[in-house]
Structures are given as C-alpha cells and as structure tokens.
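# I'll drop the sequence and a predicted model, then ask my questions.
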Amino acid sequence: MSFRKINILLSSSFAALIGLTSCSKSFIERNPVDPVTEPEAITNASGMQDALVGVYASYRATSFYGEDLPIIGDVSADNSFIAASNSGYYLTPYQYTFVNNDANYTEMWKQGYNIILNANKIINSSPTGDAETIGEIRSQAYALRALAYFKLINIYARPYTDNPSDSGISITLTDSSAAKPSRNTIKQVYTQIISDYKAALDSAPAYDNSVTLSQYAIEGLLSKAYLYMGDYTNALTQAEDVINNSGFSLVPSSSYASFWSNAAVQQNQQEVMFEIDANSINNNGYDDFAGQYANGYSQIFCDSALYASYSSTDVRRSVLESDTTLVAGKPRIVVHVNKFPNAANADRDNIKVIRLAEVYLIAAEAAYRTGDQATALQYLNALAQTRDPQLTAYASSGTQLLTDIINERRKELAFEGDRLYDLNRLQQTLYRNGTPYKGLPLTSQYITIAYDFYKRIAPIPLDELNANSNMTQNPGY
C-alpha cells in the first residue's frame, strides 16, 4: 500500500505518545503541534499503515523537519544570517544565547521522542494481515526511528569521533511514555541507529516515490550514519551501492532550477531519494520553513562568503539572488535564498532529507579517508562538474583534497540543515565573518566559536530534567 495514496486522507492526526504544548520562539508564539491523545493498539495491517502515516506526518512538525531542523543547522553555523529587522525567530541559536529552557531545543527534543515512541508502537506491534505488507511498514518505522535518533544525537551530544563513550541521548525501545531512561553513550546510540537501518533494509519496499522511504534511500541514510561515526569503509560500501545500483541520477545542470521549484512528489528517481511531503493540504501555513528565506518572513539570507564560493557558471548560484535592501535609508547588498521558492504557493516545498548528491559526497570523503584519493576525486568531480559544467576538474591531493570535498559539501547542502553538525564532526572552529555587506547592522554578525565551546551542542531541556530524575545535563548549562 503506497503511503502517498493515503497521505491526503491521513495527515498529522495520528496520536502522539507525549504531550506537546504551544511554545514561543523568542517572543513569537508558535502554533501548537498536532493534538495529543493516547493511540489505540495496532491490530491489523491497515491500522499499522495508518500509524505509519502519522509518524511520517510528525516529521513535518515545525519543531522538527518542518522548520527547526533545516534552519537551525545553518543559522547556528556560517551559511546564513538573520536580518536586523526580524520577527524574533531563531535568534537564540543564531546568537548563541540559548539556555536550558530554550523553546527551540525543548520542542525539537520532545518532537524527536514523539516520533521515536510512535515508531516503537509500530515496530512492537503484532498485527494480522499480509506478511509482506507488514514487513514493509515495519521497515519504514525502523528507518524513521533511526533517523530521529540520528538527528537528536547530533544536536544534543558531541560527535562520535570525539569520544564514543561520552553521554549521548536516551535509547527507548518501548511505546510507553512513562519510562524515565538515563542517557546512553554515544556509541550505544549509534549502534542502535545502525541496527535500525539494517533492520529496515531487511524488508525495505522498492522505490515508489520521493516521500516514502525505500531501499536505497535507507541505504543512503545508513552511509551517512557510518560517515558520522568515522566508519569510512562501511560508509563507502553503502554509498557506492547506492550510486551504482539504485537507478537514481543526479539532476542535470540544465534542470537544476526547475528541480528546486518543483514542489510535487517525485517518481522519476532523479536526485531526491527521500523528502518530507508538504502539500496544499498538509503544510505548516505561515510557519513554512521556506518562508523564513523568501516569500514569507524573508528574514534569513545567504552568507556572503558562501555566495562568493560559487562560480558564475555554477548552477547552484542560480537559486541565490543578490539584491539590495534599505538600512537607515541606505541601500545594502543581501543575497536571497530561493532554493525553496514555494512558501507562498498552495503546494509547498518538500523538505529534502537525503539526495543522491550527498551520497556522492559521502563516497568522496569516505574514499579519501580510506586512502583511495583517485576514487575520491572521481566522485567529487562527478558531482562538482554536474553542478558547474565549465569547472576544471579537481586534481588536488592530501589535505587539500579533503578541504575541497568539505567545501563542495557545504555548497551542495547549504540551507538543508547539516552545516553545524558537519563542523562538529570535523571538530572545526566556526568562523562567521563573511557577511560584511557594507555595514548592514546585524546582531552577532561576526562570531568565532571554538569546537570545544559547550554551546556547540544543545542543552538537555529543563522540562526533561524536571520530569526525569535519571536524566543528566550537558556540561556548561
């Protein structure tokens, strides 16, 4: 049974297992997440499918992929900046002024565990019905749980490559919201993530569309988890299998702009392997994430250093628009982000989770780190020259080759939410100093944050600490 076929009938009404209330983003009041009730037991494949649709819909919440995840990962880093004339959204992660009761990080934590608990309900169920259908549904639940754990561990804990024995987040594999788990180690959490993705692959559905997890989308996510663990041999193996056998292709340069402007669900295996659906019925209204960039609040802009890194023939520059704005009556240069142009349209931009382009970059970095620089260059150039047909092929080696791969990763995945977590896993200092714009007054416009600064990872929410005596806080908060 296709998820897409029933998506219009069943949006985000699936019951959550933990309560969420409306919270504020700075001084702006946010709409509450979907109503909360206790779910009924899953007794058959139809009920299992309905529950799965609810988990997919939970990813669209503004406190997860619907807004916070793709935005905070960039505004907390060096890809974007918030205009001085803003409506109050995302100022605390942008300025690094958040504390342990910050609404952004409280909401993401709650919604992440909401997703995990609902996925647990599906995974632990014993429904009647067609075994193949049940297996495919459970496969997607495993993958959705793994993805939620992956996002949470990157937000609330240090990278695996720092100290795998350090405190991670809590692993909960039951569907009870009454549990009070302690924190597992980072290694234990990643072990669970890998286990879940592998369980998902055991009965993964074949590709049907871009908003349903399928075999090679799951394998791409698995390769990313291996990359973040520093397990480069397995990362390369999984990434190469996707590149060579999935049937997916990179979007050609001539179609790049139209690819991003197309808000429809894809069925052509071009570029996007999995994305969160946001259509004319199921969307976040005024809180659509794309509206933060353009056609809405329009208050987050591209960093000038990032913009300058794209050559004039790089098609990725075509979704960035240099413009002027008035500050104190004087024109100032800004760069608008038009990568997500449908915030004001009926059918909204789907939120990309894994694209073939990223798999090429995973393969390039993993090949480099396993000592195969020739293969690393092959994958790097395959992507870079698709994006810029006039680019002279990279011929770098050694540390410069790694720098080129990371720079291409930044350029390719800009505004999709990974930049801060890439800087963290690379243990790099964050320099936000490329946005002069001739005196545009921006709060925290220039910033340098060392890798070991405690706010490079988020606080465990105060609400969680108050409710769970077994929970511990990250150092510094």
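That came through fine. Residues are numbered from 1 along each chain as shown.

# CA atoms for contacts and neighbours, from now on please.
Noted.

# ok, Thr429 - contacts?
423, 448-451 (CA atoms under 8 Å, 6 or more residues apart in numbering).

# just the ones in strands from the residues you listed, please.
Counting by DSSP state E, the contacts of Thr429 place 448-449 in strands.

# quick one: which two of the contacts of Thr429 are the most distant?
Greatest spatial distance among these (CA to CA): Leu423 and Thr448, at 12.6 Å.

# list residues touching both of these two?
In contact with both Leu423 and Thr448: 429-430, using CA under 8 Å, 6+ apart.

# those two: which has the busier surroundings?
Neighbours per residue (other CA atoms under 10 Å) separate Leu423 from Thr448, with Leu423 holding more: 19 against 13.

# so what's Ala119 up against?
With CA under 8 Å, 6+ apart, Ala119 has these contacts: 52, 55, 141-142, 144-145.

# format these as JSON lines; extra columns: secondary structure.
Shown next, in JSON lines, are the contacts of Ala119 (DSSP: H, G, I helix; E, B strand; the rest coil):
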{"residue": "Leu52", "secondary structure": "helix"}
{"residue": "Val55", "secondary structure": "helix"}
{"residue": "Ala141", "secondary structure": "helix"}
{"residue": "Tyr142", "secondary structure": "helix"}
{"residue": "Leu144", "secondary structure": "helix"}
{"residue": "Arg145", "secondary structure": "helix"}
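
# of the residues you listed, which is the most crowded?
Ala141 (31 neighbours).

# what secondary structure does the residue nearest to that residue when sequence neighbours are not counted sit in?
Counting by CA to CA, 6 or more residues apart in numbering, Ala119 is the residue found nearest to Ala141 once chain neighbours are left out, at 5.2 Å. Three-state call for Ala119 (three-state DSSP): helix.

# take this one as well and set it beside the first:
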Amino acid sequence: MHKIKTYIIYTAWCILLTVFAGCKKYLEQKPVSGVDTPDTLPELQGLLDRYSRLNINDPGSDEISSDDYYLTTSDWQSQNEQHRRMYIWEKDNLFPIPSLEWSSAYSSLYYANTVLEAIDKIEPLPATKADWNNIKGQAYFLRARLFFRIANIWSLAYDKSTASSDLGIPLRLTTDFNAPSQRNSAQETHTLIIDDLKNALGLLDIVPKAVTRPSKPAAAGLLARVYLSMREYDSCYKYADIAITYKNTLLNYNNSPEIKPTASFPFQPFNAEVIFYSLVNTPSILLNARAKVDSNLYRSFDSNDLRKTLFFRSNNNGTYGFKGGYDGNIGLFTGICTDELYLMRAELHARAERLNEAAIDLNKLLVTRWKQGTYQPYFFNSKQDALNIILTERRKQLQMRCLRWLDIKRLNKEGYNISLRRIINAQEYVLDPNSLRFALPIPEDIIKMTGMPQNPR
C-alpha cells in the first residue's frame, strides 16, 4: 500500500506539471530517486480502484453544451465566464487556465496506461491467471472509455468517408512524459477505442465484484455505444445484443425497492440496471435548481408515465429541474445501464426493418416505466414511424447522461437537421446542424504548450 501511495503522489505531481503536453521545460529535472512502480497484481488493482479518479470525475462539457435544459438570464449571469461562453457556444475561451477538465481526463488515462505497461512484466501463474486477465481487461476498458468521453467533447461526429483526415484526439498510450502530444485522426481514435474494448471484452469477468469495476457486459455495452456514434449499425446491434445476453435486468418503476419516490433523488446508486457506474463531477451550471428542463420535453411525458414524477422536481414557478439520475444524488450518470441497451437494440431492429422485434424491445422497457395497467404497447407500421418513437423515448429515458450531445451529432449526420437555440437577455443564439462548434475548442493553454492544431471554428 505504501508503494501505491508513493507512486500515486509522484505521478499526480508529474501530471500536474506536464498536463500531458510533452512540454520539455518540465522534463529537465530527473525523476525522484527511489520511487516504486506498482509491480504486483493487488497494487495494480489498487490503481484501478481509484474511485474518485476513475468513476466520478468525468468531463461534462458535452452536457453543458446540450439541449435537455436551459438557463434563465439571471442564472446564466451567475456562472463563471467560461461556462457562460460554453452555454451559448462561443468559439473560444470555454475553459479556464489551467484547463482542468482536459488535464483531469488525461491524468485518469495515466492510471490505465500504467497498468497496461506494468502487467505484462508480471508472469501470470495458474492461480493468478484469472485476476491477471481481469486487471488487464479493466485497464483496456477504462482507457477506451476515457478516450471516447474526450472524443465526444473535442471532436466532430464520426464520418466514415472523411475519418482518415478528420481531426481526432491525442492518443497517449504511454506513461513516458517525454512523448509529445499530437492529434490523431478520427479514424485512428475510433480504431484504438474499439480495439481496446474488444481486448477488454475477451479478458474481463462477466460479473464484477462491484459495478464500479468494468465487466464483459460493460465492455459490450460501451462497444455498442461507440458503434452507434459511428453509425455502424450492424456492429452496434451485435454488441448491444451481447451485453443484454449477459445482463437484462430492468427496474420496475412501480414497486422497485431501489426507488424512493418521495426522496430528493429517487434512484438509488448501484441499482439493478447499472452495469458500470461513472459520473460527471457535476458543475454548478447543471445543478437541478438552476438547469431548467426543456418545457417541451417535460410535456411529452404522459400523466401515467412514472418518469414524470420520478425524473422531475417542481421549482414552484412553472419550471422543473431534473432529479432522475442513477446516482441517487446530484452527480450526472455517464455509465452503462440496461435501459440504454434495450433502446439501442430497439433502434437497430427498426433500422433493419425488424419492426416486431423493435416493438418488443421498446415495450419491454416502457411497461416498467408506466403506472401498472396503463401502458398501451406500441405496434409499428413503418421503419420511420418506429425510429421516430424510439428516438423520442431514447431522449426521454436517457436525458442528462451525457448522451444527448452524441445523439445530436450522429443524427445530424443522418439528415435530422437538429439545431440548438438559447435565449439570453432577449438575444437568440443558434448552433446550426453539423456546425464545426459541435467539437469544442481544445483549451488554449494546451494548444500553446503542444502546438497541436486547434479545432476549426
């Protein structure tokens, strides 16, 4: 344990200095002598169990930029300058200096890379082979998950026809601070994420000791999410189906003991739908007393739909805040759950014109969301009818999970022409479909330190 603490303190200091920039001026000093590198399986597992670093510290700028909420002018004015600018999709200066959201995400990646470098130096014995596999699989999963979160914020929607030349993100695959940071292509970025997740899927346990650790259903579920963002629908279906095969539990919103309807936050953390647990360290701009739920979205819930009371709290002034996250507190859930899997598989059935199967998956989910005996099952007559309903239900069920930004980007590539609008001080701000601003600017201090190309605006 002493070795782990010493190593973490030292690496955290190095990360703070370099911000993963490969900036030479910070590398002239020799490392502190006598620093121990984790070299046993329990020590490596200890690094991966850093809950505060790897489970509840996700970047959340995609949710700030999205449209499931709005701010009043007074609430907007109460925010720091960067969040005010981010809310109205300004072209630059969206992150403070130092750029903590970017550097924190890459700092977390350091843990996964440390494990992947160290574990191959440990010979797996028959008695430890299962643990060796699982630890390596966890590291692959965590690295892929972080790269995907970063890519969703700082790169545009994946487009197969241009991916080899489109800007992706820096893929730091080493703990070597001397390695310079440079931007990989969108194709390289997504290939690495998929390769890591497929490696993880082959190594992980089916049932983890806790849902804060990755597992086979988590890897399959995240693969499905990645392929959905790429509009690789056959592959999305394949892995959503695999994940459901591993875990298909759905909460019954009528009577689940894991739901406390009168609580400030009704859903208990680690509930039966959760496959992998992760959160955004929620910024003040998204707290539910401030972030008002889109009024059209709120009105789209039927009075017999239990989500209308479980997901929303009245502000006693005609507006509502969101309280339905699977954290059981103010955190915004970004993990993998079975509800998302059923919605993905329903959408993919519809896209393949398997309309009966699409209805079965959607109905299986929604009957658990409505007051018992009131739900009327869907029957689809056309592919477009099915997609319209499924995508509507996807937005309703998965709001405030850092998925809406991803959905807007990939659906606009399908021609949905979703534009976003904000009104502040009676002035309207618009983000047009497929705008270059759907890739947030990389923090200016990182661009200055590394010389990487900035996202075009």
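All right, it came through fine. Computed from a predicted model, the values in this text were never measured in an experiment.

# what's the match for the residue nearest to Ala141 of structure 1 in structure 2?
Counting by TM-score structural alignment, Ala119 of structure 1 corresponds to Ala112 in structure 2.

# gap between that match and Thr191 of structure 2?
Distance from Ala112 of structure 2 to Thr191 of structure 2, counting by CA to CA, to the nearest Å: 18 Å.

# tell me who's in contact with the spatially most central residue of structure 2.
Centroid check for structure 2 by CA atoms, centre = their mean gives Thr334 as the closest residue, at 4.5 Å. Shown in contact with Thr334 of structure 2 (CA under 8 Å, 6+ apart): 58, 277-280, 401-403.

# with distance to Lys383 of structure 2, secondary structure and neighbour count as extra columns, can I get the residues you listed in a markdown table?
Output for the contacts of Thr334 of structure 2, formatted as a markdown table (distance: CA to CA, whole Å; DSSP: H, G, I helix; E, B strand; the rest coil; neighbours: other CA atoms under 10 Å):
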| residue | distance to Lys383 of structure 2 | secondary structure | neighbour count |
| --- | --- | --- | --- |
| Asp58 | 35 | strand | 26 |
| Tyr277 | 33 | coil | 25 |
| Ser278 | 34 | coil | 25 |
| Leu279 | 34 | strand | 24 |
| Val280 | 35 | strand | 21 |
| Arg401 | 27 | coil | 22 |
| Cys402 | 27 | coil | 27 |
| Leu403 | 23 | coil | 19 |
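
# in TSV: those residues, plus distance to Val226 of structure 2.
As requested, the contacts of Thr334 of structure 2 are exported to TSV (distance: CA to CA, whole Å):
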residue	distance to Val226 of structure 2
Asp58	17
Tyr277	17
Ser278	16
Leu279	18
Val280	19
Arg401	15
Cys402	13
Leu403	11
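
# show me where the stretch 151-300 of structure 2 has helices.
186-203, 216-230, 233-246, 295-299 (DSSP state H, counting those that start in this stretch).

# select, out of those, the one closest to Gln268 of structure 2.
Using CA to CA, the helices of the stretch 151-300 of structure 2 put helix 216-230 closest to Gln268 of structure 2, at 19.2 Å.

# superposed on structure 1, where does that closest one end up, distance-wise?
Superposed on structure 1, helix 216-230 of structure 2 shows a mean distance of 1.2 Å to its aligned residues (mean CA distance after the TM-score superposition for structure 1).

# helices or strands next to that helix in the packing?
Judged by 3 or more CA pairs under 8 Å, 6 or more residues apart in numbering; DSSP states H and E, the packing partners of helix 216-230 of structure 2 are helix 129-154, helix 186-203, helix 233-246, strand 274-276, strand 336-337, helix 338-351, helix 404-413.

# redo those as a markdown table? Include distance to Tyr227 of structure 2.
Formatted as a markdown table, these follow (distance: least, CA to CA, whole Å):
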| stretch | distance to Tyr227 of structure 2 |
| --- | --- |
| helix 129-154 | 11 |
| helix 186-203 | 9 |
| helix 233-246 | 5 |
| strand 274-276 | 18 |
| strand 336-337 | 14 |
| helix 338-351 | 10 |
| helix 404-413 | 11 |
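
# out of those, nearest to Ala219 of structure 2?
helix 186-203 (5.5 Å).

# quick one: list the elements packing against the closest one.
Against helix 186-203 of structure 2 (3+ CA pairs under 8 Å, 6+ apart) you get helix 129-154, strand 167-170, helix 216-230.

# tell me which element Lys110 of structure 1 falls in.
helix 103-123 (DSSP states H and E).

# how far does that helix sit from its chain's centre?
Relative to the centre of its chain, helix 103-123 of structure 1 is centred 15 Å away, using CA atoms, centre = their mean, to the nearest Å.

# quick check: that helix compared with structure 2, mean distance?
Helix 103-123 of structure 1 differs from its equivalent in structure 2 by a mean of 2.6 Å after superposition (mean CA distance after the TM-score superposition for structure 1).

# tell me which of the contacts of Ala119 of structure 1 persist in structure 2.
Contacts conserved in structure 2 for the contacts of Ala119 of structure 1, using both residues aligned by TM-score structural alignment, their matches' CA atoms under 8 Å: 52, 141-142, 144-145.

# in TSV, list those residues along with distance to Thr375 of structure 1.
Shown next, in TSV, are the kept ones among the contacts of Ala119 of structure 1 (distance: CA to CA, whole Å):
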residue	distance to Thr375 of structure 1
Leu52	39
Ala141	34
Tyr142	32
Leu144	31
Arg145	32
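
# give me every residue that touches the residue lying closest to Gly137 of structure 2 once chain neighbours are set aside.
Closest residue to Gly137 of structure 2 apart from its sequence neighbours, by CA to CA, 6+ apart: Ala200 at 4.0 Å. Shown in contact with Ala200 of structure 2 (CA under 8 Å, 6+ apart): 136-141, 216, 219.

# make a markdown table out of those and add distance to Glu123 of structure 2.
As requested, these are exported to a markdown table (distance: CA to CA, whole Å):
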| residue | distance to Glu123 of structure 2 |
| --- | --- |
| Lys136 | 13 |
| Gly137 | 16 |
| Gln138 | 18 |
| Ala139 | 17 |
| Tyr140 | 18 |
| Phe141 | 21 |
| Lys216 | 23 |
| Ala219 | 25 |
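
# after the helix or strand in which Phe81 of structure 1 is found comes which helix or strand?
Using DSSP H and E, the element containing Phe81 of structure 1 is strand 80-82. Once strand 80-82 of structure 1 ends, the next helix or strand along the chain (criterion: DSSP H and E) is helix 91-95.

# what's in contact with that following helix?
Against helix 91-95 of structure 1 from outside (CA under 8 Å, 6+ apart): 26, 72, 75-77, 81-82, 97-98, 102, 443-444.
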